[in-house]
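Colleague: let's see this in three dimensions:
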Amino acid sequence: MKTVISVRSMLLAAALLSSPITIFYGAALQAQSSTATAKVGILNREQAAAILPEKVFYRGLSAPIQARNSGGVRFADSKLVLTALVDTSGYSTAVKETYQAYLITEVPLMLGDQKLAPGAYGFGFIADDKMVVMDLGANQLLSTTTTRDAALPRPNPLQVLPDPGSASRYRLYLGRSYVTFEAAPKQN
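Modeller: The predicted structure follows:
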């Protein structure tokens, strides 16, 4: 009888240890501990793609991100800004013009000269050197000016680079055009 109980106990323990809940929480704890020791600064596409969801929701549809065209920043408090180009093939032409990429921020940002609250957004670089940011329902929240960088040696479809003018500011590029961003100053 003791053998049967111990075999049942072992099977129950194995089932619990391999349950989706245990696996999820174990992965979450491992991610938290690695985040706490993670390096502050720019995340390359491999680092950003490992954190970003494979698909994102925007304007009633779910679309895959382009992991090879992603990037981000980890701030000193371990909070993140992540961005990636999105495959918008299922969207209307009007939406595709302004929705080229996805932005997730855990901190308030100064995006160019505009303040953006933490959240998930769609954005695009449009004519007249503008960047537009929309909520997930495709409602425009802000517009800011972009700058063309003719000296950029190797433009990628999307990349995040340091801004040479400030240690705390970054540049979000789509091709040769960019907008600067940084964590917004804390309000007292």
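
Colleague: contacts and neighbour counts: CA atoms only from here.
Modeller: Fine.

Colleague: which SS class is the residue nearest to the spatial centre of the chain?
Modeller: Among the residues of the chain, L82 comes closest to the average C-alpha position under C-alpha atoms, centre = their mean, at 2.1 Å. Classification of L82 by DSSP: H, G, I helix; E, B strand; the rest coil places it in strand.

Colleague: what about it, distance to L16?
Modeller: According to C-alpha to C-alpha, to the nearest Å, L82 stands 34 Å off from L16.

Colleague: ditto for E97
Modeller: Taking C-alpha to C-alpha, one finds E97 at 49 Å from L16.

Colleague: could you also give me the structure for this second sequence? I'd like to compare it with the first:
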Amino acid sequence: MNSKMTLFRHLTATALLLIASVAHAATWHQATESELKTVIPARAPVISERIETEFRTASGIADTKGHIIAGVLLITAGYSANGKYSYFLLTQTPIKIADKTLAPGNYLIGWTRSDTELFVTISDAATGNPVVEVTAARNLEIHRVESFHIAPPGGMSVIQLGRFTFPYSLPEATR
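Modeller: Prediction:
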């Protein structure tokens, strides 16, 4: 009976630790308009320019700790973007895309298109230097086409560009 009681206590302690760690972890949700307004700049810092953003295209996710990962369409008319960048991405916590973990900061998303996919380049916003490349596939599960959308982590952890998506993940410490 003593060994059963000891096992029960260990199992109970383990369960409580798991519950505590889950409760301590950040819970991510779709960012509200007011949350996005706190981080989306009217003019994004792009290399040596300040390029106007289209706030109605803004999308992001926020956690219970106050971190936001968000993006918005850049109004690039008159700039020499030529596929180098179309979107401004900011992250207040690390985010993993392809095989690269991006540090908190500002990034640019640009792409070129084939018939079936987008070849996406994510670059540092301050320098324009590429950081990671990923292929975005046409996603048949997407029923609402949006210029830019970030889905909360979990079921479909993707960044959406029109009808195309590519996956992302958050390091364990940020979940």
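
Colleague: hmm, F123 and L141 of the first structure touching each other?
Modeller: No - the pair L141 of the first structure / F123 is not scored as a contact, 9.9 Å apart, by C-alpha atoms under 8 Å.

Colleague: the more surrounded of those two?
Modeller: F123 (26 against 12; other C-alpha atoms under 10 Å).

Colleague: pretty sure the more buried one is in a helix, no?
Modeller: No - looking at F123 of the first structure with three-state DSSP, it is strand, so not inside a helix.

Colleague: how many neighbouring residues does the spatially closest residue to it that is not a sequence neighbour have?
Modeller: Leaving aside its sequence neighbours, F123 of the first structure sits nearest to V133 (C-alpha to C-alpha, 6 or more residues apart in numbering; 4.4 Å). The tally of other residues near V133 of the first structure (other C-alpha under 10 Å) stands at 25.

Colleague: and for D129 of the first structure?
Modeller: 14.

Colleague: quick check: it vs K186 of the first structure, distance?
Modeller: 29 Å.

Colleague: post-alignment, the top strand by length along the first structure versus the second structure, mean distance?
Modeller: Ranked by number of residues, the top strand in the first structure under DSSP state E is strand 61-74. Superposing on the second structure and averaging over aligned pairs (mean C-alpha distance after the TM-score superposition for the first structure), strand 61-74 of the first structure comes out at 0.7 Å.

Colleague: show me where the first structure has strands.
Modeller: Under DSSP E, the first structure gives strands at 41-43, 55-58, 61-74, 80-86, 101-105, 109-111, 114-116, 119-126, 130-134, 140-145, 147-148, 159-162, 170-174, 177-183.
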